[in-house]
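In: Can you look at this prediction? I've put the sequence above it.
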Amino acid sequence: MSIGNFSLSLTVKDIKASKEFYEKLGFHVFGGKMEHNWLIMQNDDCTIGLFQGMFDKSMLTFNPGWNNKTEEVNPFKDVRVLQEELREKGISFVTEVDVTSEGPGSFIIEDPDGNPILVDQHR
């Protein structure tokens, strides 16, 4: 089962300080808006998101329909289909996507240790 492009979404206290730190590790800003307190950074094929004031905890993130350059991948499995397949496997949900909607949507699950996993479809 492919659940999309992987990245790590980090909850940060000071987005400017975090940006500068990760730049020293070789990351560069790939997307986002500093003035909205979120940035997407890459180093080769490694992607991280910096989010100030948006999430309680850092989380694993998967984006159905995208590759690691945010280019569309076709075909791909819609987030609503993924949600139902995971439900059938006994996965519990923290938040769910509205199955009557189309296009962008997301859900959150947790691994056995309470680490949040966001599946966030942008298209």
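Out: Nice, thanks for sending it over.
In: can we go C-alpha only for contacts and neighbour counts from here?
Out: Fine.
In: ok, how many other residues are close to residue 50?
Out: Residues near residue 50, counting by other Cα atoms under 10 Å, number 26.
In: Output the contacting helices and strands for whichever strand or helix holds it.
Out: Element membership of residue 50, judged by DSSP states H and E, is strand 46-52. On a contact count with 3 or more Cα pairs under 8 Å, 6 or more residues apart in numbering; DSSP states H and E, strand 46-52 meets strand 5-12, helix 15-24, strand 38-43.
In: Structure two is appended below for comparative analysis:
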Amino acid sequence: MNLGNFSVSLAVKDIHASRKFYEALGFTAFHDQSQHGWMILKNGDTVIGLFQGMFEKNMLCFNPGWDNNGQDIDPFTDVRELQRQLKARGITPVKEVDESTTGRGHCIVVDPDGNPILLDQHR
């Protein structure tokens, strides 16, 4: 099962203070949507997302159809197919993607320790 690009999505209180901190660690913002409360930063192959007011807690994130530069890849496994495969393996999403749709969509599963995992397809 190929889940796509991996990143850690951090629930932050102040996106500008967080950006300054992570830039001091060597990260560079490559997708800045801070006016909408989020941005994606990168340090080498490591990708993190900063999200202010969008999530209750930090989560693992996978982006089907994207590489670690946010560029489209083909072929890829659609999030709806990933959801079907997860259900077949006994993993029930807490938020499901509508399987009758196409394109963008997301689902969320939670691991046994309560850590949310977001499968977020942007195309």
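Out: All right, it came through fine. For clarity, every value in this text was computed on a predicted model and none was experimentally measured.
In: List the buried residues of the strand holding residue 50 of the first structure.
Out: 47-52 (16 or more other Cα atoms under 10 Å).
In: mean distance, it to its aligned residues in the second structure?
Out: Following superposition, strand 46-52 of the first structure is found to deviate from the second structure by 0.3 Å on average (mean Cα distance after the TM-score superposition for the first structure).
In: Touching that strand from outside, list them.
Out: 6-15, 18-19, 37-42, 68 (Cα atoms under 8 Å, 6 or more residues apart in numbering).
In: Going through those, which ones are buried?
Out: So, by 16+ other Cα under 10 Å, the buried ones in the contacts of strand 46-52 of the first structure are 6-12, 15, 18-19, 37-42, 68.
In: Give me the most central residue, the first structure.
Out: residue 61 (3.0 Å; Cα atoms, centre = their mean).
In: so what corresponds to residue 10 of the second structure in the first structure?
Out: The alignment partner of residue 10 of the second structure in the first structure, by TM-score structural alignment, is residue 10.
In: sorry, back to before: checking my notes, the residue nearest to the centre of the first structure in a strand, right?
Out: Yes. Assessed by DSSP: H, G, I helix; E, B strand; the rest coil, residue 61 of the first structure belongs to a strand.
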